[in-house]
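**Student:** generate coordinates for the sequence data below:
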Amino acid sequence: MSTYTTQKDAARKGIVTPQMKNILATESIDETSLLEKVAAGQIAIPANRNHSSLLGAGIGTGLRTKINVNLGVSEDCCHVESELNKVRRSIELKADAIMDLSTFGDTRTFRRKTVEISPVMIGTVPVYDAVARYGKDVGAITVDDFFDVVRMHAEDGVDFLTIHAGLNQSAVERLKNNPRLTNVVSRGGSLLLDWMHRNDCDNPFFTHFDRLLDICSQFDITLSLGDGLRPGSLHDATDAAQIQELIVLGELTKRAWAAEVQVMIEGPGHVPLNEVVSNMQLEKKLCHGAPFYVLGPLVTDVAPGYDHITSAIGGALAAANGADFLCYVTPAEHLRLPDMDDMKEGIIASRIAAHAADVAKGIPGAIEWDNKMSHARKELDWKKMFDLAIDPEKAKAYRESSQPIDSDVCTMCGDLCAVKRSRAILEKA
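**Tutor:** Here you go, the predicted structure:
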């Protein structure tokens, strides 16, 4: 029988779990630091006891910045096998986590299959599934209905749950007193806002938070406290409603930690570039150093079709200044359900942002990857360059599409290649 309830409880007792051993083998962190940070809540290790195929990974201070991929079926695009292929492809492209955001059809079969085939952590938003599963008007869903779905996701092996528990009556009052340009853009947040309005009572996950903690503790689920009032436009960033919800999330974090439940905090979606750093500082301060999971942030609202770029800009700056986990954004954001190509573009953009941030914050080993690439470029070693590339497929395709006369160089400079010329003078003279 296990001598600990959660990864946090194990760390507090000095127990190195199998998942921690995975982290120690793949990250540049020592055992003492890992135990201290997990015990303090600065690192979360999402690892449901029922997720048998999982390879443990950590999110938080001193670790590589992780990236998440959103997928799942919807009423308009209900192609289960296509979404499972996205799961497989996401893993090939080295995503660190997958969130199943399915809202239609046989969601449980898809969720269980995703957990079964995935060695990376899996997250869900139970409120979405409550709507899909019961087929009821939102206002008719009961508190027990909500919690039955939470328990079902726990039993199915989900490693982290997004729960918008901080969107309570006080936060809604702030929203009403400070009107927004884009109101509420969080799908889970809007569903709970609707439920609260129709039932004239507070958020059931806020009111019954201890009930939620009991489930998380039983299955060792990490609670990802969702930002139901995240800004959906630059105009609404860092406003009273967003900050009010963040204050509540900080208070709920302490309650979760007291129950040995691990916590992540979800952060803003659209933020002007000059406010990104202050948003990171606010979260870390108000939420006591808990790992921060940012949804972008997108740094401009005017680039539909290119939001993987606006997100990567914001994500790199966010992660360099405290964010620990980036949710990918694809070129299809705001436009449609992403296809396989969109998904790849989003994953690569987020991985670039995460790595750039790891270099900036001095994660051990991060810049060595860049140094190896630079050495391969100096040597004009094309095979090694492809092996080191974050997207070898695209790098090879570009190279093969335009062949030079001299196979050492590329068609940009040809015989005027600065690398080849300077090397001949400085190293081979």
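**Student:** from here on, just use CA atoms for contacts and neighbour counts.
**Tutor:** OK.
**Student:** measure stretch 323-333 end to end?
**Tutor:** With CA to CA, to the nearest Å applied, stretch 323-333 spans 21 Å between its terminal residues.
**Student:** tell me which stretches of this structure form strands.
**Tutor:** Ranges of strands in the chain, per DSSP state E, are 43-44, 59-60, 66-71, 97-100, 121-124, 160-163, 222-225, 263-267, 292-294, 325-327.
**Student:** nearest to I347, out of these?
**Tutor:** strand 66-71 (7.1 Å; CA to CA).
**Student:** may I see the buried residues of stretch 72-89?
**Tutor:** Buried residues in stretch 72-89, counted by 16 or more other CA atoms under 10 Å: 72-74, 78, 80, 83-84, 86-87.
**Student:** ok, T238 - how many residues close by?
**Tutor:** Close neighbours of T238, defined as other CA atoms under 10 Å, add up to 21.
**Student:** same check on S33?
**Tutor:** 12.
**Student:** before we move on, what about the one 4 residues further on?
**Tutor:** Residue neighbour count, defined by other CA under 10 Å, stands at 20 for K37.
**Student:** what's the closest non-adjacent residue to it?
**Tutor:** With CA to CA, 6 or more residues apart in numbering as the criterion, K37 has its nearest non-adjacent residue at 5.4 Å, and that residue is I43.
**Student:** which residues touch the one you found?
**Tutor:** I43 is in contact with 34, 37, 58-61, 290-291, counting by CA atoms under 8 Å, 6 or more residues apart in numbering.
**Student:** go again using 7 Å as the cut-off
**Tutor:** Applying CA atoms under 7 Å, 6 or more residues apart in numbering to I43 gives the contacts 37, 58-61, 291.
**Student:** just the buried ones from these?
**Tutor:** 37, 58-61, 291.
**Student:** A57 touches I23, doesn't it?
**Tutor:** Yes: assessed by CA atoms under 7 Å, A57 is found in contact with I23 at 5.6 Å.
**Student:** any shared contact partners between these two?
**Tutor:** With the criterion set as CA under 7 Å, 6+ apart, the contacts of A57 and I23 do not overlap.
**Student:** sequence B follows; please return its structure for comparison with A:
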Amino acid sequence: MTYTTQMDAAKKGILTKEMETVARKENMEAAVLMDLVAKGRIAIPANKNHKSLDAEGVGEGLRTKINVNLGISKDCRCVDTELDKVRKAIEMKAEAIMDLSSFGKTEEFRRRLVEMSSAMIGTVPMYDAVGFYDKELSEISPEEFLKVVEKHAVDGVDFMTIHAGINRETAGIFKRNSRLTNIVSRGGSLLYAWMELTGNENPFYEYYDELLDICRKYDVTISLGDAYRPGSIADSTDASQIKELIVLGELTKRAWEKDVQVIVEGPGHMSLNEVAANMQLQKKLCHGAPFYVLGPIVTDIAPGYDHITSAIGGAIAAANGADFLCYVTPAEHLRLPNLDDMKEGIIASRIAAHAADIAKGVPGAREWDNSMSKARAELDWEKMFDLSLDPEKARRYRAESKPAHEDSCTMCGKMCAVRNMNRIMDGKNINILREDD
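**Tutor:** Here you go, the predicted structure:
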């Protein structure tokens, strides 16, 4: 029996090799996984042309995944520098990499990225359109926008952010309800500008069926972008954001009718007390589709530390139903991230994802922590390093400040509670001021 997409296969009861891979990684029964893929509650982004992919699932009952943003810009256009980031991101076990290149002919970087990456690859075709055609924004036709989407699909991109929910109707809501930071989504702002300049409907909304046909042909997962995501905590959960979310829910059902997998994107900047409710709103309005969040960034005052503000929001979001976290680096709002920024962002996001997985009861999550706790109780430093999210940093910190006694550290020395409890429990003496007997 043949199939077109992972969702089509699941509806027909066909267990694909990608489903087998995800079921094994997640310790989930293949039949359960297949049922959730068929219902749209799990997506397995896996373009037919991405041959190096090691498939991952995003959605209900699975580990929370993280995405790393990369790509060239007009001010930072070195492809080799970005490819170094790709290698490091894969080494650090990021499940997804998004190419957000926004300058010139991006095809070289995108093709090399897909060829070398075992992680799923995402793009935002809207960013590429101006450089692809070498035209000003208002001169690009709806047909040309769709051709860029197909180009990315042919190149092997697994999921694409498509801002289809920003249309003439939602633009009216935005105009009638003022915001502190207007539209901060790059793709969303470009489409809003295109609609204003041309007087036409958003081509990704008007020609959504044609877009779905492209995605079905190559099995591209649509990541429905949130053009009206709040860019400040003042704008969160407002009329524009919620109205767009309602439209995204409608577009989700239309995609599923054509067997196209969907991920829905969410906020954005948002105060802590609103995060859980927003996750519940998304799951309800978008029919349980996987939810992909940027942050949320829970305070606006920490440039240089937004990997931390994002990790706080991301942990709460994922614990309350978000399935996919887009990393945020210390460079957010300031510059294109360098390699060190990227590493900090990955670690912060992985901490948030894992903390949420513990809260959600994801199989195996708590066992990792229990193993670390056992290693600490035994003062087994090498095992602690091996179990660390960042073994390199843990080893370096230990090496930089060596204690006089190996069964302690330079913070507590022989007053170490773990060391002393181990000795007492073994019936040994504790000598704080003198050498041990």
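**Student:** so the residue nearest to K37 of structure 1 versus Q244 of structure 1, what's the distance?
**Tutor:** The gap separating I43 of structure 1 from Q244 of structure 1 is 24 Å, by CA to CA.
**Student:** what of P268 of structure 1?
**Tutor:** Counting by CA to CA, the gap from P268 of structure 1 to Q244 of structure 1 is 13 Å.
**Student:** between the two, which is the more surrounded one?
**Tutor:** The residue with more neighbours, out of P268 of structure 1 and Q244 and counting by other CA under 10 Å, is P268; that gives 26 against 21.
**Student:** neighbours around the residue nearest to the more buried one when sequence neighbours are not counted, how many?
**Tutor:** Of all residues not flanking P268 of structure 1 in the chain, R230 sits nearest, at 4.9 Å (CA to CA, 6+ apart). Using other CA under 10 Å, the number of residues around R230 of structure 1 comes to 28.
**Student:** is R230 of structure 1 in contact with G269, as I believe?
**Tutor:** Yes: taking contacts as CA under 7 Å, R230 of structure 1 lies within contact range of G269: 6.0 Å.
**Student:** quick one: common contacting residues for the two?
**Tutor:** By CA under 7 Å, 6+ apart, no residue touches both R230 of structure 1 and G269.
**Student:** what does N199 of structure 1 correspond to in structure 2?
**Tutor:** Aligned counterpart of N199 of structure 1 in structure 2: T198 (TM-score structural alignment).
**Student:** what residues are up against the closest residue to that match other than its chain neighbours?
**Tutor:** If the residues on either side of it in the chain are set aside, T198 of structure 2 comes closest to S138, at 6.4 Å by CA to CA, 6+ apart. By CA under 7 Å, 6+ apart, S138 of structure 2 lies in contact with 194, 197-198.
**Student:** nearest to T299 of structure 2, of these?
**Tutor:** Once CA to CA is applied, the member of those that ends up nearest T299 of structure 2 is W194, at 30.9 Å.
**Student:** what is the neighbour count of that closest one?
**Tutor:** 20.
**Student:** from T181 of structure 2, how far off is it?
**Tutor:** Counting by CA to CA - W194 of structure 2 and T181 of structure 2 are separated by 19 Å.
**Student:** same question, D226 of structure 2
**Tutor:** From D226 of structure 2 over to T181 of structure 2 the distance is 15 Å, taken as CA to CA.
**Student:** who's more crowded, these two?
**Tutor:** D226 (28 against 12).
**Student:** wait, that one sits on H163?
**Tutor:** Yes: when contacts are counted by CA under 7 Å, D226 of structure 2 is listed as touching H163 (6.4 Å).
**Student:** helices of the stretch 251-400 of structure 1, start to end?
**Tutor:** 276-286, 307-320, 340-360, 366-378, 382-388, 392-401 (DSSP state H, counting those that start in this stretch).
**Student:** okay, those in a markdown table with mean neighbour count and distance to R174 of structure 1 next?
**Tutor:** Output for the helices of the stretch 251-400 of structure 1, formatted as a markdown table (neighbours: other CA atoms under 10 Å; distance: least, CA to CA, whole Å):
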| stretch | mean neighbour count | distance to R174 of structure 1 |
| --- | --- | --- |
| helix 276-286 | 18 | 18 |
| helix 307-320 | 27 | 26 |
| helix 340-360 | 22 | 33 |
| helix 366-378 | 15 | 42 |
| helix 382-388 | 16 | 49 |
| helix 392-401 | 12 | 47 |
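**Student:** can I get those helices in a markdown table with distance to D100 of structure 1?
**Tutor:** Shown next, in a markdown table, are the helices of the stretch 251-400 of structure 1 (distance: least, CA to CA, whole Å):
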| stretch | distance to D100 of structure 1 |
| --- | --- |
| helix 276-286 | 25 |
| helix 307-320 | 19 |
| helix 340-360 | 14 |
| helix 366-378 | 29 |
| helix 382-388 | 30 |
| helix 392-401 | 27 |
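**Student:** of all those helices, which one is nearest M99 of structure 1?
**Tutor:** Per CA to CA, nearest to M99 of structure 1 of those: helix 340-360, 12.9 Å.
**Student:** residues touching V154 of structure 2, list them.
**Tutor:** The contact partners of V154 of structure 2, by CA under 7 Å, 6+ apart, come to N49.
**Student:** next up, the contacts around the closest residue to H50 of structure 2 other than its chain neighbours.
**Tutor:** Leaving out its chain neighbours, the residue that sits closest to H50 of structure 2 by CA to CA, 6+ apart is G156, at 4.7 Å. Counting by CA under 7 Å, 6+ apart, G156 of structure 2 makes contact with 47-50, 114.
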